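[1] structure here, sequence nowhere to be found:
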């Protein structure tokens, strides 16, 4: 029986090649495979944040599975895949706990002036006469946009910190302990910290608009650990410079990698280079889930981690 042929999409996935070659024949997209090779591909291994062009899918008539190594799958045209009978899998909740840790870290780093305090001390600004006051976490109202695995993990951590918690998403989620706001604008208006943890798609691009940022206000903090395109980045920068927003703590950008010059003179922000879910442990879990999805698919079993039908 012939071994399945896998196409690996991005160079950042190159470390997976030895692992995948144990049970599959594997080719790499960056090596420029010809039409005949693409026509024989059974499954595509993809980094889900990258757009998957229709032309590439058209070149693979045998394709039956798109296996996103990552948890995110926003670069995949799910409607097109489903219309062609192509299954789509992803990393599930492999990095949810680590992203939640990072989100809490970003909040604390900004609210308690940890990054700014480090720079202040190193720059010789600490004197006996002056002491900077920061903001308590326990009294900060946290509004979470999107209550999936990451949102719930963040809420559980924030509850231990005695933060009042609310959330908003497009659908009710029975069984949650925290109240759902009537709208995104209402959540922003009633929060001290607005934390974006929802999945991204074309329908919610720029959902954190100038109006939502203004609702959060000059004392509010915006945290984004989801996808950069969910936030109107130009409006965010304008609001920070004008003082209409109190601060931002951002791990994801649009596009990536972001131009550092874009942020050089932007005040009151803490920035990290999309490292929220990039732990050794999470990557190991994603690799294991990828293998499980491939094994299940080619043995005719249900996928352990399919993309949800509502996505």
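    Arrived safely. Being a predicted model, the structure only gives us computed values, none of them experimental.
[2] only C-alpha atoms from now on, for both contacts and neighbour counts.
    Fine.
[3] strands along the chain, start to end?
    Using DSSP state E, the strands of the chain run over 5-8, 25-28, 43-46, 65-68, 87-89, 142-145, 165-168, 193-196, 221-224, 247-250, 269-271.
[4] relative to residue 283, how far out is residue 270?
    Separation of residue 270 from residue 283 (CA to CA, to the nearest Å) stands at 24 Å.
[5] typo on my end, it should be residue 128
    Separation of residue 128 from residue 283 (CA to CA): 45 Å.
[6] the two: who's more crowded?
    Taking other CA atoms under 10 Å, residue 128 and residue 283 do not tie; residue 283 has more neighbours (17 against 6).
[7] report the contact partners of the more buried one.
    94-95 (CA atoms under 8 Å, 6 or more residues apart in numbering).
[8] and stretch 252-266, how far out from the chain middle?
    16 Å (CA atoms, centre = their mean, to the nearest Å).
[9] who touches that stretch?
    For stretch 252-266, contacts defined as CA under 8 Å, 6+ apart pick out 224-229, 233, 237, 240-241, 272-274.
[10] and if we set it to 10 Å?
    223-234, 236-242, 247-248, 269, 271-276 (CA atoms under 10 Å, 6 or more residues apart in numbering).
[11] what comes up buried for it?
    252-253, 266 (16 or more other CA atoms under 10 Å).
[12] picking that back up, would JSON lines of the strands of the chain with distance to residue 35 be doable?
    Shown next, in JSON lines, are the strands of the chain (distance: least, CA to CA, whole Å):
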{"stretch": "strand 5-8", "distance to residue 35": "13"}
{"stretch": "strand 25-28", "distance to residue 35": "13"}
{"stretch": "strand 43-46", "distance to residue 35": "15"}
{"stretch": "strand 65-68", "distance to residue 35": "18"}
{"stretch": "strand 87-89", "distance to residue 35": "22"}
{"stretch": "strand 142-145", "distance to residue 35": "43"}
{"stretch": "strand 165-168", "distance to residue 35": "46"}
{"stretch": "strand 193-196", "distance to residue 35": "41"}
{"stretch": "strand 221-224", "distance to residue 35": "40"}
{"stretch": "strand 247-250", "distance to residue 35": "41"}
{"stretch": "strand 269-271", "distance to residue 35": "42"}
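[13] second structure follows, compare the two:
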């Protein structure tokens, strides 16, 4: 066996093609040592990743193909030290994730998910739900202004929002919209959308101070990684009324979601599905296959990480 498949890829025909085209070992709880010695490539996803210990257990490992763009669950330092190539699937999921960011923003501002529960529970018979607020004319702050962040900017401008952002550096031509820190960004917007990478550099970046700056009328949207938000401080800010509401597709310890978040009626919660469209997942799967084929043929990867 030469390729370790850590999880099933969607749609089903992608996994079927992988099993038919490549020499695959499907992961079990423990990989026999004789198999581990032969693994040269691993197919994984952003959530599972490949830990330091798991990588050390694969001495022949040369390539990791990620079904997604998240790499915070992979030991990139070890990968660089060992010369292990890492490929992700950027670009093909950009539109789907950006659409989800807009959908969550609209759902929270217009109380769509809350209204659905309200009707199903028969509460409409006792009176109206109450008022939401329009996005037109409001300011959105985008934390992380890469491919996905820029696409979110385009979509939110299309519904009449003013766009601000923060990143490592200003984007040429958009300097006026740049804010130097997440705190400055939160102070200047009503909606804060997180599109930053996960990992140690951004762990807990959005803390209670930033949430208080966003304010009791503010909305936090996270379609990036749960680790970017200090989840405990988010709960405290919501319970204290320091933050208006949140729409979350990602959490700190997925799939476990704290009961304190579930209890918040105004929150919109989805199970890490920002890229979960048939179109995006098919394109992601094709890129995984194409990167594997390039690796096995001794060619350059199509979408390598610069380690």
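    Yep, that arrived. The structure displayed is predicted, hence computed values, not measured ones.
[14] and of the buried residues of stretch 252-266 of structure 1, the nearest to residue 98 of structure 1?
    residue 252 (14.7 Å; CA to CA).
[15] which residue in structure 2 aligns with residue 64 of structure 1?
    For residue 64 of structure 1, the aligned position in structure 2 is occupied by residue 62, per TM-score structural alignment.
[16] er, residue 156 of structure 1 I mean
    In structure 2, residue 156 of structure 1 lines up with residue 154, judged by TM-score structural alignment.
[17] hang on, the earlier thing: isn't the match of residue 64 of structure 1 right up against residue 82?
    Yes - the pair formed by residue 62 of structure 2 and residue 82 meets the contact definition of CA atoms under 10 Å, at 8.2 Å.
[18] who has more neighbours, those two?
    residue 62 (17 against 14).
[19] the more buried one and residue 3 of structure 2, how far apart?
    From residue 62 of structure 2 to residue 3 of structure 2 the distance is 10 Å (CA to CA).
[20] spit out the residues that contact the two alike.
    Common neighbours of residue 62 of structure 2 and residue 3 are listed as 39-42 (criterion: CA under 10 Å, 6+ apart).
[21] mind checking which of the residues you listed are buried?
    Buried residues within these, counting neighbours by 16+ other CA under 10 Å: 39-42.
[22] of the residues you listed, closest to residue 179 of structure 2?
    residue 42 (38.9 Å).
[23] under the alignment, what does that closest one map to in structure 1?
    Under the alignment (TM-score structural alignment), residue 42 of structure 2 pairs with residue 44 in structure 1.
[24] can you pull the contacts of that match?
    5-9, 26-29, 57, 60, 63-68, 88.
[25] skip the chain neighbours and tell me the closest residue to residue 35 of structure 2.
    Leaving aside its sequence neighbours, residue 35 of structure 2 sits nearest to residue 1 (CA to CA, 6 or more residues apart in numbering; 6.5 Å).
[26] so that neighbour touches residue 38, yeah?
    Yes - counting by CA under 10 Å, residue 1 of structure 2 touches residue 38, with 6.0 Å between them.
[27] can you list the buried residues of stretch 252-266 of structure 1 in TSV and add distance to residue 195 of structure 1?
    TSV is the format used below for the buried residues of stretch 252-266 of structure 1 (distance: CA to CA, whole Å):
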residue	distance to residue 195 of structure 1
252	12
253	15
266	19
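[28] ok, those residues vs residue 306 of structure 1, which is closest?
    Using CA to CA, residue 252 is the member of those that lies nearest residue 306 of structure 1, at 24.2 Å.
[29] ignoring the adjacent residues along the chain, who's closest to residue 270 of structure 1?
    Residue 270 of structure 1's closest residue in space is residue 249 (CA to CA, 6+ apart), at 4.6 Å.
[30] so what corresponds to that neighbour in structure 2?
    Aligned counterpart of residue 249 of structure 1 in structure 2: residue 247 (TM-score structural alignment).
[31] same check, this time on residue 301 of structure 1
    Matched by TM-score structural alignment, residue 301 of structure 1 corresponds to residue 299 in structure 2.
[32] go on, residue 119 of structure 1?
    By TM-score structural alignment, residue 119 of structure 1 lines up with residue 117 in structure 2.
[33] what do you get for residue 229 of structure 1?
    Counting by TM-score structural alignment, residue 229 of structure 1 corresponds to residue 227 in structure 2.
[34] just give the number of residues close to that match.
    For residue 227 of structure 2, the count of nearby residues is 21 (other CA under 10 Å).
[35] now for it: which residues touch it?
    Shown in contact with residue 227 of structure 2 (CA under 10 Å, 6+ apart): 72, 197-200, 202-206, 250-253.
[36] at 8 Å instead, please
    198-199, 202-204, 251-252.
[37] next one: residue 79 of structure 1
    Contacts of residue 79 of structure 1 (CA under 8 Å, 6+ apart): none.
[38] hmm, back to that, residue 64 of structure 2 versus the match of residue 301 of structure 1, what's the distance?
    Residue 299 of structure 2 sits 15 Å away from residue 64 of structure 2, going by CA to CA.
[39] mind checking which of these two has more residues around it?
    The neighbour comparison of residue 299 of structure 2 against residue 64 (other CA under 10 Å) goes to residue 64, with 29 against 11.
[40] so the more buried one touches residue 41, yeah?
    Yes - at 5.6 Å, residue 64 of structure 2 counts as touching residue 41 under the criterion of CA atoms under 8 Å.
[41] list the residues that contact the residue positioned nearest the centre of structure 1.
    The centroid of structure 1 falls nearest to residue 226 when counting by CA atoms, centre = their mean (3.2 Å). By CA under 8 Å, 6+ apart, residue 226 of structure 1 lies in contact with 196-200, 252.
[42] may I ask which of those residues has the most neighbours?
    Neighbour counts for the contacts of residue 226 of structure 1, by other CA under 10 Å, peak at residue 196, which reaches 27 neighbours.
[43] now the aligned partner of that residue in structure 2: how far from residue 142 of structure 2?
    Aligned by TM-score structural alignment, residue 196 of structure 1 pairs with residue 194 of structure 2. For residue 194 of structure 2, the distance to residue 142 of structure 2 (CA to CA) stands at 6 Å.
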